[in-house]
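**Q** From the sequence below, what's the structure:
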Amino acid sequence: MNDNKILIVDGMALLFRAYFAQSYSSRRLEDGTPTNAIYGFIQYLFDAVNTFNPTHVLCCWDMGSKTFRTELYSDYKANRPDAPEDLVPQFSLVKDIVAALQIPNIGIEGYEADDCIGTVSQKMSKYGHVYILTGDQDMLQLVTERIHVVIMKKGRSNYAVYDLDFLKEDKGIHPFQVVEMKGLTGDTSDNYPGVKGIGEKTALKLLAEYNSIDGILHNLENLPKSVKAKIEADLDMLHLSRTLARIHTDVPVECSLEECSWEVNLDTATTLFEKYRLTSLLKMIG
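**A** You can find the predicted model right below:
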């Protein structure tokens, strides 16, 4: 049972990465529908399958920009530009391709793909080792002895695979401290500020000494005056930033191990891959 290797794909992370890597490509269908991002997405997916040899694969997606986080903080991700016009029609098409490969598409309105990934990864880790394929460093908070986060680096088949040891070696923190770091420093890509004036270096030093934000707050009197003043001035944002950073692992999504078994029906896949002019990619798994 524990020999299972479950690959959980961060769908949007892969699709956006594929789009920008393939932006030079004019790959389109006869009706003009662009397919460059889909082509790159499938390449990345098959590269990962060939690298990690999973027994099971599933894919998680964002289901719109409105989530419980935007309700908590209206500026959350407000700095993000709209998706490129020629990427938009590929959102639904790529899910059709994923489904043709008999990979479950998982997403739920009101939550981010991160929360679905967090929930499913914990459930699936009972059955084997989980590998989360993403470009999102926030996922590092999910690392356990049985959950590994695979960060895609520049180029194809170039990964940093984080387990507990490598996370401590590379980042100097434990998984739970990923959230504590975000609370202190904020996250510019998600557009929440943390504590104004506290950078990564200071945050790492504070967490090394006091372990957590709660530990820091219990020792405010021992902090340098300037650091103490910054934290006290931004206490509400400190707590809010930590809340925004924390991935929920109790989202109401279901996916059984059997549903995500990696067994491609080449006949079914070939029909759809021919329709979208992607058949050259099937040889990567054939």
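**Q** alpha carbons only for contacts and neighbour counts from here, please
**A** Fine.
**Q** Any buried residues in the host helix or strand of V178, and which?
**A** Using DSSP states H and E, V178 sits in helix 175-185. Using 16 or more other CA atoms under 10 Å as the test for burial, helix 175-185 gives 175, 177-185.
**Q** structure for this one too, so we can compare:
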Amino acid sequence: MQQSILLVDGMALLFRGFFATSIRGNFMKNENGVPTNGVYQFLRYLLNAVDTFQPTHVICCWDMGSKTFRTTMYEDYKGNRSAPPEELIPQFDLVKEVVDAFDMPNIGIENFEADDCIGTLARQFSNENEVLILTGDQDILQLVEPGISVAIMRKGQGNYEVFTEENFYEKKGLQPKQIIDLKGLMGDTSDNYPGVKGIGEKTALKLLQEHETIDGLLENIDQLPKGVQTKIKTNLDMLHLSRRLAEIRCDVPIEVSLDKAGWKYNREKVTQKFEELQVNNLIKLLS
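**A** The predicted model follows:
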């Protein structure tokens, strides 16, 4: 029987949940004074997604610290990000405890990002199953292919934009794999790499629609407008580096047995954890 696997970008949900609630200064502390607002909102997002998409299996992936093979390649990668707010720090461990309470795998591997774990697992599982990735992060769109869809969380609870192999071109004007080259050209301000200075999304999109890939572009560089030629030639090393930074690795050394990822939690165990965190009003969301 074909199964449906939900791969959750844990960091994306936790950060989004934290900032959505902390903006009003509402950190919701438990009896030990530990803030729980990020965990609370993470759970609301997770349970809503499970209710909406009805997966048979759920796996949660995490970053394991800020140093990865990408920071080795480019020291300033994500160098513009400030340290997480102090109220969020204790919630990194708390949220994993909650995921454990659902008997759901927590996956993360040193030196790689959650995206790389998600990419690897999506490829492993999509041969025989339907995979849906839940995130707020557009980078992951490069993984869309037969058997792999991406649900991007939009503003407001339970509001998703689902990208599939069928609707992708219509939504983006590119094929999923071209997203990597798009980011190589235009860079990524949130991950702090520049791409080709002076080339924005509009130009990058047009260049890829005409030449398909960065390689195709470089083969025909003489046909490009003079200004664009100059920008690319001046930033050639950064173009290639940005492309490598943008590409999600799908060969991370991880394996997860689907037997351990079935969405069939022990209600009593989860309820106990919710009570311990003092998020009792989420109990009603449990099926």
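**Q** What's the first helix or strand after the helix holding V178 of the first structure?
**A** Counting by DSSP H and E, what follows helix 175-185 of the first structure is helix 200-210.
**Q** what distance separates that next one from the middle of the whole chain?
**A** 25 Å (CA atoms, centre = their mean, to the nearest Å).
**Q** ok, and what's touching that helix?
**A** Contact with helix 200-210 of the first structure is made by 172-173, 177, 180-181, 184-185, 213, 216, 219, as judged by CA atoms under 8 Å, 6 or more residues apart in numbering.
**Q** how big is the angle separating that helix from helix 175-185?
**A** Here helix 200-210 of the first structure runs at an angle of 130 degrees relative to helix 175-185 (axes from the mean of the first three to the mean of the last three CA atoms, to 10 degrees).
**Q** in the superposed pair, what's the mean gap between the helix or strand just after helix 200-210 of the first structure and the second structure?
**A** Scanning forward in sequence from helix 200-210 of the first structure by DSSP H and E, the next helix or strand is helix 213-217. Here helix 213-217 of the first structure, set against the second structure after superposition, deviates by a mean of 0.3 Å using mean CA distance after the TM-score superposition for the first structure.
**Q** How far off centre is helix 213-217 of the first structure?
**A** 27 Å.
**Q** what's the answer for stretch 46-55 of the first structure, then?
**A** Centre to centre, stretch against its chain (CA atoms, centre = their mean), the figure for stretch 46-55 of the first structure is 17 Å.
**Q** Which part of the second structure matches it?
**A** Here stretch 46-55 of the first structure aligns to the second structure at residues 47-56, judged by TM-score structural alignment.
**Q** Relative to G135 of the first structure, how far out is the aligned partner of Y77 of the second structure in the first structure?
**A** Taking TM-score structural alignment, the alignment pairs Y77 of the second structure with Y76 from the first structure. Computed as CA to CA, to the nearest Å, the Y76 of the first structure to G135 of the first structure distance reads 19 Å.
**Q** Same question for I8 of the first structure.
**A** 13 Å.
**Q** Next: A245 of the first structure.
**A** Taken as CA to CA, the span from A245 of the first structure to G135 of the first structure is 16 Å.
**Q** just D190 of the first structure next, same as before
**A** From D190 of the first structure to G135 of the first structure the distance is 14 Å (CA to CA).
**Q** what do you get for T271 of the first structure?
**A** In terms of CA to CA, T271 of the first structure sits 30 Å off from G135 of the first structure.
**Q** Give me the contact list for stretch 137-156 of the second structure.
**A** 12, 115, 119, 122, 126-127, 129-136, 159-165, 176-180, 246, 248.
**Q** Mind doing that once more with 7 Å?
**A** Stretch 137-156 of the second structure is contacted from outside by 115, 119, 122, 126, 129-136, 159-165, 176-177, 179-180, using CA atoms under 7 Å, 6 or more residues apart in numbering.
**Q** now stretch 184-200 of the second structure
**A** Residues contacting stretch 184-200 of the second structure (CA under 7 Å, 6+ apart): 76-80, 183, 201, 204, 231-232, 235, 238-240, 242-243, 246.
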